[in-house]
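Participant: Okay, predicted coordinates and the sequence, questions at the end:
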Amino acid sequence: MPPEAIFPDLDRHHRNTELECTMFIFDAPYISDVAEAFLIESQAPLLKNEFSMESISNKANQVSEDEAIKELERQNFRWVYSNSENAIGWIVKTFGADSDLAKKIELFKNKGTFRKATATLFPDITFIEIPASEVETFTFDRVGSPFIIKPSVGFISAGVHRVNNSDEWETVRGDLLKETEETAKAFPKEVLSSTSFIIESIIDGDEFAVDAYFDDENKPVILNILHHKFSDEHDMSDRLYLTSAEIINTHRAPIEAFLCDIATLGDFRGLPFHAEIRIDAENTIRPIEINPLRFAGWCSTDIAHYAYGINVYDYFANKKTPDWPTILEASGTDTHAMAVIERPTPLSDNQRFDYDKLEESVSSVHALRKMDYRTFPLYAFLFFRVSPETSHELDMMLTLDPDAFVAS
C-alpha cells in the first residue's frame, strides 16, 4: 500500500499551525509506511538529510538544515521528534553537547547519568558504572547479589544480561564485550556503545513500555502502554510486547503519576519519550530506562495505530491527548501484539528467511515488516492480534526459534 493511501482523508495542502511548531527528524535504519504517510499528508516539517532523501517520498515537506535550525531555535528546542536515535549525533554536532536539548537527551540516554539523576526518587536502586577495560577484572563478589549489566549507552537490549551468581558472571563476562561490539557496528556511538557498562540491582516486577510525551505544562500524555513479556528470568530480549484495553485501564493512572515524578527533574515540555518500567506486586513503579526524542524504536510504536487507531506522530505534532475511555470501550477484549524476530547469527549467501512461513504462524496479522537482516540483527517486526481463543499464539511466539524459518 502506498503511504498516501493510509490517511486519504487528510488534506496535504492544509498546514495545521501546530505542525509548524513541530520538527521531525527521520534517520536510519527504518521508516514505516504509517510514519511516511503522516509526513506526506500533514506536510509537517522534516529535516532533509541523507536518509530522508533516499528513503522518504519527495512529497514530504523536507526542509534544509538552516530552516530546521531556525525552527528549533525559535521553539526553544522543544517539540522535536525523531524515529531514530541516530539523530542524536546531528543534534550534538549542530548545537553542541552543552546545548539545552543535548543535555536533556544525555540525562535520559546515558543510563549512568539517568540513575544519578533519579537516585533520590528511587533510592533502593543501586548501581555501579565501569569502563569496558574493567569488565575482565570485575568480580561478582564486588556486588554480592544478582544484578543486571548493560551498556551505559545502549539499544535493542544488546549486551544486556541478568547475572545471578559468580558462575553465570564468568560466562557472561567472556562474551559481553564481543557481543556488544559486534552489534554496535550497525549503529552510531550515540545509539550503542561498548565503552562503558552499568551494573545495577535487580528491579522486580512485570515490565512495561510506555510511549508518551510531556505537554506544554510539563505533564505526561500517554499514547500507549505495552506489556513486555519474557520467557524466563534470563530472557532480556525485545521479543514480545502486548497491549489491550485491560492493560491500559489497569496501569494508565499509576504510570501517569510515576511520570509526573520524573517531570520534577526538569523542564521537558515538548519532549517525546519511550519509557521502560517495572511494576512489582505492591504496584510500586521503578524505571529501567527512559529513551528521549522517540517512541518505540524502528517505528514499532505504530502498534498504537493497529490496536487503537492512534497515529502517535499526529498526536504528538498536534499536542493531542487520547480519549482513552472512548477508545478502549470500542477496542473490545482482543490483545494486540508486536513480535520482534531477531537474527541470532548472520546467514550465509545461500540462506534466506521465510517470511510467508512466519506470517502463517499466527491467525490474525496486522502487518509484517521485513528488515534488512543482512545488515541488522533482525528479521522482522510482526504485528498481530489474538482473541481469548487464540491467546496460545502469544506463548508460541515468545519461544519461537527464528532459525526454524531460515531456508537454503
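Facilitator: Received, thanks.

Participant: only C-alpha atoms for contact and neighbour calcs from this point on.
Facilitator: Fine.

Participant: Reduced to three states, what does Glu289 come out as?
Facilitator: Secondary structure assignment for Glu289 (DSSP: H, G, I helix; E, B strand; the rest coil): strand.

Participant: and it, how many neighbours?
Facilitator: When neighbours are defined as other Cα atoms under 10 Å, Glu289 has 17 of them.

Participant: tell me the secondary structure for the spatially closest residue to it that is not a sequence neighbour?
Facilitator: Once flanking residues are discounted, Glu289 sits nearest to Glu276: 5.4 Å by Cα to Cα, 6 or more residues apart in numbering. The three-state label for Glu276, taken from three-state DSSP, comes out as strand.

Participant: residue contacts, Glu276?
Facilitator: Glu276 sits next to 207-210, 287-290 when contact means Cα atoms under 8 Å, 6 or more residues apart in numbering.

Participant: One more: Tyr30?
Facilitator: Contacts of Tyr30 (Cα under 8 Å, 6+ apart): 298-299.

Participant: Next up, a structure to set beside the first:
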Amino acid sequence: MFFIDKPYVSDFFKKSVRDHGIPVVATKIAKEIGLYDGTKMISEEQAIAMAREQDIFPVYTTSENAIGWLAKHFPFSDLPEKIELFKDKGKFRKMTQSIFPGLYFREVAVEELHELQLEDIPLPFIIKPSVGFFSMGVYKVANSAEWQKTVALIYQEIEEIRGLYPDEVLDTSSFIIEQCINGEEFAIDAYYDESGTPVILSIFRHTFASDSDVSDRVYTTSKKIVEENLAEFTEFVGKIGVLADVKSFPVHIELRRESNGMLLPIEVNPMRFGGWCTTADMTFSAYGLNPYLYYYTQQKPDWDELLQGKEGKLFSLIVLDNSTGIDGSVIKSFDYEKLLAGFEQVLELRKVDYTSYPVFGFLFTETREENFAELKNILNSDLKEFIEIDQVI
C-alpha cells in the first residue's frame, strides 16, 4: 500500500499508481490532493487490517509526513521501530557502529548548543538535526571561530522553518555532530525485497560548488555512474539491511566514498525515494525505469538493457533551493524562462510556491558530457539573477 502526503505529489506518481492498480490509503490528505480518477483507494481501516494479517508487504510514502500516521496506526507492527532506526540519525549511527567503528558522532540538545565546548570534537564537523530533511539546519564548521556564528544561524533557521514539517520529519529539539565525511557523494534509491535482498533502482552523483557547500543543488546520473558503482553500492546497502533486518522496505541513501575507497553513509531515509517525487521520477525520465512500480512488484532492473544508448549523456536533477538570502515573501517573481534558456535540453520543470517553501522548483535536464559547464553554472549561482523583489532589500 502507498501513502501520499504533503508537500508534493507528482503527476508521474499519480499516473503510476492509477495505471498499475497500486492501492493508495485514503487518508484525509489523499482525498484532497487530486489523485486521478480510477486510482485504487483503500480505507484506513482496510490498511490497518491488511497490516495485521501480513508480516511483510510493500509500503511506500511519497512524503515523510506520513510517518506519523504509520506510527499511530501500526503500533502492533515493527515497521514504526524500523523507520525510527533510520530516521533518527543518532539511532542510525549507533546501529551501524559495528561496520563503521571509527566514525565520530555526538548528540546535543538544541538548548545546549551555545554552551558546547569544541576541545574534544574533531574539526571540521557537520552539525544537523537528529531528525531532519532537505538539508535544513545542516552546517559545516571548519574551526572554533565559526562555531558561535553557526549556532546563531541554527537558532535563526529554526524560527524560519518552524511548522513547515511535522516532528517525525524535521525535529530540531536535538542535533547530531558528526565528523566530516569527505570524498565524492552519491544518492541512491533502493529497496530491500521480501527476503531482505537489496535492489538498487538509481544512482546519482551529488555535485557541490565547494568544500563548504552542503546544499542539494545538482544530482546527476549516467551510464558511467551506474556501471562504475552498482556492484559496490549493492553490497554496501546489503550490509546496512542485515543490521536493520528490514524486508519490503524502500530507502533513499546518501553516502560518500573517501579517498581510501571506503564507503560511509551520510544518512538513510526510510520508506521513500528522493523527496518531492524527484529522483524516482528522474530515473524514469533518464532510463524508462519506474521505481514505484519496480518496488511494488518486486522487480529487479536489467541495467545492461536500460543503459543501452545512454553513452555520453548526463541526466540531472536540479534543486532550485532559495539560496538568494532573500525571504520568499518579498520575492515578486522568479524568471523561469531565463533559467530554462541556460540548458540545452530540459526534460521537465516543476514550479514550487516559494512563499511557502524555501525552494523555487525542480528541474530535470539532459546534458552532453562535454557541456558540463551548464551544470557548473547553475551549481555556482545563488539564483539572484532570476528573481524580482517587491522592495529594495
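Facilitator: In hand now; what should we look at? What you see is a predicted model, and the numbers here were worked out from it, not measured in a lab.

Participant: coming back round to it: residue in the second structure paired with the residue nearest to Glu289 of the first structure?
Facilitator: Counting by TM-score structural alignment, Glu276 of the first structure corresponds to Glu254 in the second structure.

Participant: I'd like the contacts of Glu276 of the first structure laid out as CSV, including distance to Phe230 of the first structure.
Facilitator: As requested, these are exported to CSV (distance: Cα to Cα, whole Å):
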residue, distance to Phe230 of the first structure
Glu207, 9
Phe208, 11
Ala209, 13
Val210, 17
Pro287, 17
Ile288, 15
Glu289, 17
Ile290, 19
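
Participant: Now do the counterpart of Pro265 of the second structure in the first structure against Phe258 of the first structure, distance only.
Facilitator: Matched to the first structure by TM-score structural alignment, Pro265 of the second structure sits across from Pro287. With distances taken as Cα to Cα, to the nearest Å, Pro287 of the first structure is found 9 Å from Phe258 of the first structure.

Participant: So the two - more neighbours on which side?
Facilitator: Comparing Pro287 of the first structure with Phe258 by other Cα under 10 Å, the one with more neighbours is Pro287, at 21 against 17.

Participant: give me every residue that touches the residue nearest to that one when sequence neighbours are not counted.
Facilitator: Once flanking residues are discounted, Pro287 of the first structure sits nearest to Ile277: 4.3 Å by Cα to Cα, 6+ apart. For Ile277 of the first structure, the contacting residues are 207-209, 285-289, by Cα under 8 Å, 6+ apart.

Participant: where's Ile277 of the first structure relative to Gly112 of the first structure, distance?
Facilitator: 16 Å.

Participant: returning to that earlier point: can you flag the buried ones in the contacts of Glu276 of the first structure?
Facilitator: 207-210, 287-290 (16 or more other Cα atoms under 10 Å).

Participant: contacting residues around whichever residue in the first structure pairs up with Ile200 of the second structure?
Facilitator: The alignment partner of Ile200 of the second structure in the first structure, by TM-score structural alignment, is Ile222. By Cα under 8 Å, 6+ apart, the residues touching Ile222 of the first structure are 210-213, 252, 256, 321-322.

Participant: ChimeraX command for the buried members of those residues?
Facilitator: The ChimeraX command for the buried members of the contacts of Ile222 of the first structure (criterion: 16+ other Cα under 10 Å) is given here:
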select :210,211,212,213,252,256,322
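
Participant: just the contacts of Ile222 of the first structure now: which is nearest Lys70 of the first structure?
Facilitator: Distance to Lys70 of the first structure, by Cα to Cα, is smallest for Tyr213 among those, at 22.6 Å.

Participant: Could you check what's spatially nearest to the aligned partner of that closest one in the second structure, not counting adjacent residues?
Facilitator: Using TM-score structural alignment, the partner of Tyr213 of the first structure in the second structure is Tyr191. With sequence-adjacent residues excluded and distances taken as Cα to Cα, 6+ apart, Tyr191 of the second structure is closest to Pro250, at 4.1 Å.

Participant: Just confirm that neighbour is within a strand.
Facilitator: Yes: according to three-state DSSP, Pro250 of the second structure belongs to a strand.

Participant: and it, what is it in contact with?
Facilitator: Here Pro250 of the second structure is in contact with 59-60, 189-192, 270-273, 295 (Cα under 8 Å, 6+ apart).

Participant: Just the helices from the second structure, written as ranges.
Facilitator: Using DSSP state H, the helices of the second structure run over residues 11-19, 28-32, 44-53, 67-73, 79-87, 89-95, 144-161, 223-244, 279-287, 291-297, 303-306, 336-340, 373-380.

Participant: what do we get in the second structure for Phe383 of the first structure?
Facilitator: In the second structure, Phe383 of the first structure lands on Phe364 (TM-score structural alignment).

Participant: And for that match, the neighbour number?
Facilitator: 23.

Participant: Spit out the contact partners of the residue nearest to Asn269 of the second structure when sequence neighbours are not counted.
Facilitator: Excluding its sequence neighbours, the residue lying closest to Asn269 of the second structure (Cα to Cα, 6+ apart) is His252, at 5.0 Å. By Cα under 8 Å, 6+ apart, the residues touching His252 of the second structure are 187-190, 268-270, 272-274.

Participant: Need the distance between the two termini of stretch 87-103 of the second structure.
Facilitator: 18 Å.

Participant: residue range for that stretch in the first structure?
Facilitator: Stretch 87-103 of the second structure covers residues 109-125 of the first structure once aligned (TM-score structural alignment).

Participant: Report the distance from that stretch to the chain centre.
Facilitator: 19 Å (Cα atoms, centre = their mean, to the nearest Å).

Participant: these two touch, right, Ile156 of the first structure and Asp238?
Facilitator: Yes: counting by Cα atoms under 8 Å, Ile156 of the first structure does reach Asp238; the two are 6.8 Å apart.

Participant: Touching both of those two, which residues are there?
Facilitator: With Cα under 8 Å, 6+ apart, Ile156 of the first structure and Asp238 have no common neighbours.
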